[in-house]
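1. Need coordinates for the below:
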Amino acid sequence: MFDTVLVANRGEIAVRVIRTLRSLGVRSVAVFSDADADARHVREADTAVRIGPAPAAESYLSIDRLLDAATRTGAQAVHPGYGFLAENAGFAQTCTEAGLVFIGPPASAISLMGDKIRAKETVKAAGVPVVPGSSGSGLSDDELAAAAREIGMPVLLKPSAGGGGKGMRLTRVESALMDEIAAARREARASFGDDTLLVERWIDRPRHIEIQVLADGHGNVVHLGERECSLQRRHQKIIEEAPSVLLDEATRAAMGEAAVQAARSCGYRGAGTVEFIVPGTDPSQYYFMEMNTRLQVEHPVTELVTGLDLVEWQLRVAAGEPLAFTQDDITLTGHAVEARVCAEDPSRGFLPSGGTVLRLQEPQGDGVRTDSGLTEGSEVGSLYDPMLSKVIAYGPDRPTALRKLRAALAGTVTLGVPTNAGFLRRLLAHPAVVSGEMDTGLVEREADTLVPDGVPEEVYEAAAAVRAQALAPGADGWTDPFSVPSGWRMGGQPAPLAFPLRVPGAEPVIHSVGRQAAPRVEEHTVLVEMHGVTHAFHRAGDWLGRDGDSWHVMDHDPVEASLSGAARSGVDTLAAPMPGTVTVVKVAVGDVVAAGQSLLVVEAMKMEHVISAPHAGTVTELDVTAGSTVAMDQVLAVVAPDETGGPGETGATGTAGTPGGTDEEARG
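-> Have a look, this model is predicted:
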């Protein structure tokens, strides 16, 4: 076994790898950018090395700086985690040439399986069924469109060099093909530096099943069963479980053997995942999609049902050890389900969020595990992927695991940064999920029903109670009545305290709270009783949280709001929907635009958001350029309406790309 291993990653996966290194008595080396100087993975490692400024290209993606850190700390091996350089064949090869062991497959396997076109041809030759699609690489736009027409609509456009939804476009009508090809190329080029595309037949209502494989350097390859990954949003996995309720033992064995053959076909070594698309109506008709040549985000569910530490076996295989078990030794016991908690706001269309973690509560124990890179005080920005943690539950059966995970998500508190924890909790209670009748389109179809409609009244009640407590009499027992928003007057009876409040994205309200019946406010909680139900809110600053949801309840100043909006019409003003970077500016001041015309593109956490003209008109203000960093709700441009266009003519602000997921998922 190695003495020292450098972990070339950040966040929850770095913390998770460090945990296994510690259990094996191996010294861990963390690396960090300036943005992560005080991050949890830096604190938990045995030693840490700064590798550059905040942008990933100058730190986590800098091969030279990573190798220099390994040399300075005496590391013998490098664990890439997932994302960043985990599936970069050049990085694996450079590590080997520098005398370092790359804890992953050979560079040749990464290169082969990283090219989806070559990968399909290779596994097909090995007898593994593949999805019908285009053949050959380097196809032009016209050739891709022709292949799509030959396959028949609908089709899926996919980057050859990546995966996880980045650059993927589901196209149902021929008239949209060229626009979708251009958009897919742009995002593929931004995510992977390669805009080569392929096109595949789209299978309606498919299920996504993947097989975990382990291969050593002595010719042994085994599979560790399957994971169901059908619960996705915009092609990004958000819930995974093992085993799948879809497969019987015969299908499981057949898919497992196909995965083993795929691994053998590329000379694989280490932990990897072979992904299949499966028609829900006929699980026996499965098709190879791709192979992810590294550890997966969802590996904990496999660990829990097999009892194996996959990171440990990555290390042992990389150190030259043979697998200590055969296929017959692998058994799946119980059921495990994982949920990905991401910095995104379901109430704002799942746009990436950010901020400072003011209060953190992450469940552990009694069949529940949380893999996280967070601490209280962590800054969540727009530079890296949005996944903050993974909550995993294990039970003797699927209903128990689902019940435990729902409870764990209800107890997950990340105040200061909006997350999808509450959305995931509700998703896990959806009848189709409970019954196991899922497909990859379920979340998209049901998303609106899983997002609360407006802000619950008890949230405002709790926020008002917090403010009322702050106005309680001082140590001398006296409070200036003119400082209290109560409508007090001489000789009058004490009136309820009234507070103007607002939650981003919702209309401001004035909420009153009675003096005598005010909710109980404690240091970190607020207890609100309404309609015979007691609601317990977690509290931190202006943030309130309950059952995985959170609200930022701020004071509302009507005069200030009126003045700030007087100069610009809200209808005409285009604001940033999320904190991020402007990557494309397509117009200039004075340009005449049509309703719905694409004007700018804002990117955050590897998601593109297209800003479109709200109506026909003229661009009168343009406050940003390509490369500008913007805050959420910052004004980007103003479009004065064309009077002839009619007041009812409006455009749309559409989302291109795939939020959520992780740097891991940007590569499959």
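2. Going by C-alpha atoms from here, please, whenever you check contacts or count neighbours.
-> Noted.
3. Validate this expectation: residue 112 resides in a helix.
-> Yes - under DSSP: H, G, I helix; E, B strand; the rest coil, residue 112 sits within a helix.
4. Can you report how many residues neighbour it?
-> 20 (other CA atoms under 10 Å).
5. Then residue 524?
-> By other CA under 10 Å, the residues close to residue 524 number 12.
6. OK, contacts around it?
-> Applying CA atoms under 8 Å, 6 or more residues apart in numbering to residue 524 gives the contacts 538, 539, 540.
7. Adding neighbour count, write those out as a markdown table.
-> Converted to a markdown table, the contacts of residue 524 look like this (neighbours: other CA atoms under 10 Å):
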| residue | neighbour count |
| --- | --- |
| 538 | 25 |
| 539 | 26 |
| 540 | 19 |
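8. Show only the entries of those residues found in strands.
-> Among the contacts of residue 524, the ones falling in strands (DSSP state E) are 538, 539, 540.
9. could you pull out the strands for the stretch 101-250 of the chain?
-> Applying DSSP state E, counting those that start in this stretch to the stretch 101-250 of the chain gives strands spanning 101-102, 155-159, 169-171, 197-201, 206-215, 221-233, 236-242.
10. Before we compare anything, build this one as well:
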Amino acid sequence: MMFDSVLIANRGEIAVRIIRTLRAMAVRSVAVYGDADRDAPHVRAADLAVRLPRGYLDAGGIIEAALEAGAQAVHPGYGFLAENADFARRCAEAGLVFVGPPPGAIEAMGDKIRAKATVARAGVPVVPGAAEPGDDLLGWNDFPALIKPSAGGGGKGMLLLRTAAELPDAVESARRTALAAFGDGTLLVERFVETPRHIEIQVMADAHGNAVHLGERECSLQRRHQKIIEEAPSPLLDPATRERMGAAAVEAARSVGYVGAGTVEFIVPGGPGPIEFFFMEMNTRLQVEHPVTEMVTGLDLVELQLRVAAGEPLPFGQDAVRLEGHAVEARVYAEDPSRDFLPTGGRVLALREPADVRVDSGLAEGMIVGSDYDPMLSKVVAWAPDREDALRRLDRALASTAILGVTTNIAFLRALLTHPEVVAGRLDTGLVERHLADLAGGPVPDEVLAAAALVFHSRAAGDPAGDPWDVADGWRLGERAWTDHRYAKVRGPAGDAEIEVNGRSLGRGGIELEAGEAAVTVAGTTRRYLVAGDRDLVWLGRDGQAWPFPRHEPGDPGDRPGGARTGDGVVRSPMPGTVLVVKAAEGDKVTAGQALLIVEAMKMEHTVTAPHDGVVAELRVRAGQTVELDAVLARVTPCE
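-> Below is the predicted model:
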């Protein structure tokens, strides 16, 4: 019998998405939340919400909440406890159904070393490698290579190595990340396949011995080994290869007695000739990118998960699976592509999401995006009869998306979707890195600077403090200016002003401000902007991009948030997060580029280095301390 009530042991967009299916099935939904999520969209969407005093990783608290709420099953979503075999067992012991595979299957596939051995015995091809505890990773000599946590996922702790000299530091970093993220520091190393494609197969199996695959997803567009754009079907595969890979995926699932929804991930070497594929891992849960499979198959994977968990057989066989059209998904992250995709944060001051495509979102105006959770904010998914139209629809949808108050990757996603290699379907996992300089965006356009100047001018009319854009140029005796300066000035009434940008006149322009929007006319062209502000910044948004501008310039230009600083020796945090390791002490002599600290946010490490040769004159933080973006961490003075 189908469940009457299901608790969702997760947050954000996936919790909202599961609640949507539960509502369609007339099943009562129970949400859980930490204190920071008290007013989050998934809490408001559920029929009942229960507070978790100790957070989302508190397995006992989640089980207790499910029992108190009268739930019969627990859906873990993805992340947190979704691939935790012990949690699945504890649910069963408490009389709750875990909406996922059996604990044994989670353990078999959750350990990458064991998983490779298991599927290899089933005849599935695997990548050559070495693994702990039996192998000496420091003795590996087949490069390039990838080192990764055995218990990991999502690219966390995964490092690409070109030479043996990189191994010791890489092993240290990967083990530290693995312990922090997964509680298991066991590592493995594999031969790195050059110009690989990442293609995964969605499988579904029931407790009655039935197992099918639902086609593939192309997931080759990645940064930091994490996916950002996925599509179904892959532009690479022909029907015969699809069936070969699908059959291998089903065999991999059967080899561990799998039940439920899962994904078998393959690496596909680039280059001419017949298509080869090698097993990488199996994710024993729902995937972030599952919507593209739903849109080309017409199936609701969450509903299938629930029905299989309730003991029902799959309602169809392999012959009934059909792929119609093409779907593409873009992940919207709180991150800054121009700063190597470092996580960002802030309060969502204004939000606009498209209405003509599928949007799985956990966003709401006013909510705080912090560093406690994964930086993914939402997913925008477009379907069309063919790939070309699907890419175009997704680009238009992202252009109509606006998130002010938090720096995101939307403009980067638009640039990636329209890149000639992507449009042609010539994909591999290194494409983003090779073209990052072209994709990460450039300086603020002149018309945006003019629009910002008009916004400030109209709001500051009559202010005796004068023009907030009329600032000093940052020149310092014997040093370079602190940043590339951008100037925008207006003269005359805001409705009919003379506009100057970087010393060049753009002619006359005007502005109409109303209900958080600005219609700005510059040199005869009118563009509409979304406008929002907080205490420190005013944000302008248009065509999927968002630009922050300081409300007031401080006396010292070097104090401006995010500003470049040259020669002052001040070391600042590149992202909001936690100081994980301090590698230097006050008084230490250091050289340019030497590691001083490691800052971690959302399970991602960033090494902060010395800006030049010198002495650590000041160290302001300690291990475990929380820091904000651009917080001063240390100061290095040159040696006399």
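11. and of the contacts of residue 524 of structure 1, the nearest to residue 27 of structure 1?
-> Nearest to residue 27 of structure 1 among these is residue 540, at 36.7 Å by CA to CA.
12. Just to check, that closest one is in contact with residue 358?
-> Yes - the pair residue 540 of structure 1 / residue 358 is scored as a contact, 6.1 Å apart, by CA atoms under 8 Å.
13. Nearest residue to residue 439 of structure 1 in space, please, no chain neighbours.
-> Distances taken as CA to CA, 6 or more residues apart in numbering put residue 207 closest to residue 439 of structure 1, at 4.8 Å, once the chain neighbours are dropped.
14. who touches both of residue 540 and residue 358 of structure 1?
-> Common neighbours of residue 540 of structure 1 and residue 358 (criterion: CA under 8 Å, 6+ apart): 415, 416.
15. Count residues in the vicinity of residue 123 of structure 2, would you?
-> Close neighbours of residue 123 of structure 2, defined as other CA under 10 Å, add up to 12.
16. who touches the counterpart of residue 542 of structure 2 in structure 1 in this structure?
-> By TM-score structural alignment, residue 542 of structure 2 lines up with residue 546 in structure 1. Residues counted as contacts of residue 546 of structure 1 (CA under 8 Å, 6+ apart) are 410, 413, 536, 537, 538.
17. Matching the second one against structure 2, which residue comes up?
-> With TM-score structural alignment as the matching criterion, the partner of residue 413 of structure 1 in structure 2 is residue 402.
18. can you check the fourth one too?
-> Under the alignment by TM-score structural alignment, residue 537 of structure 1 pairs with residue 529 in structure 2.
19. How about residue 462 of structure 1?
-> Alignment note (TM-score structural alignment): residue 462 of structure 1 maps to residue 451 of structure 2.
20. How about residue 244 of structure 1?
-> Matched across to structure 2, residue 244 of structure 1 falls on residue 234, judged by TM-score structural alignment.
21. Just give the nearest non-adjacent residue to its match, would you?
-> Ranked by CA to CA, 6+ apart and with sequence neighbours excluded, the top spatial neighbour of residue 234 of structure 2 is residue 218, at 4.8 Å.
22. residues contacting the aligned partner of that neighbour in structure 1?
-> The alignment partner of residue 218 of structure 2 in structure 1, by TM-score structural alignment, is residue 228. Applying CA under 8 Å, 6+ apart, we find residue 228 of structure 1 in contact with 207, 208, 209, 210, 240, 241, 242, 243, 244.
23. Map the third one onto structure 2.
-> In structure 2, the residue matched to residue 209 of structure 1 (TM-score structural alignment) is residue 199.
24. re earlier: what is the neighbour count of the match of residue 537 of structure 1?
-> Residue 529 of structure 2 has 22 nearby residues by other CA under 10 Å.
25. hang on, isn't it packed against residue 518?
-> Yes - the pair residue 529 of structure 2 / residue 518 is scored as a contact, 5.1 Å apart, by CA under 8 Å.
26. who's in contact with the match of residue 413 of structure 1?
-> Residue 402 of structure 2 neighbours (CA under 8 Å, 6+ apart): 350, 351, 352, 353, 530, 541, 542, 543, 544, 545, 546.
27. Among those, which one lies nearest to residue 580 of structure 2?
-> Using CA to CA, residue 546 is the member of those that lies nearest residue 580 of structure 2, at 30.8 Å.
28. Tell me the secondary structure of that closest one, please.
-> Strictly by three-state DSSP, residue 546 of structure 2 counts as strand.
29. my read: it touches residue 401, true?
-> No - using CA under 8 Å, residue 546 of structure 2 is not in contact with residue 401, being 10.0 Å away.
30. now the nearest residue to residue 8 of structure 1 once chain neighbours are set aside: how far from residue 294 of structure 1?
-> Nearest residue to residue 8 of structure 1, sequence neighbours excluded (CA to CA, 6+ apart): residue 80, at 4.8 Å. Between residue 80 of structure 1 and residue 294 of structure 1 the distance is 8 Å, computed by CA to CA, to the nearest Å.
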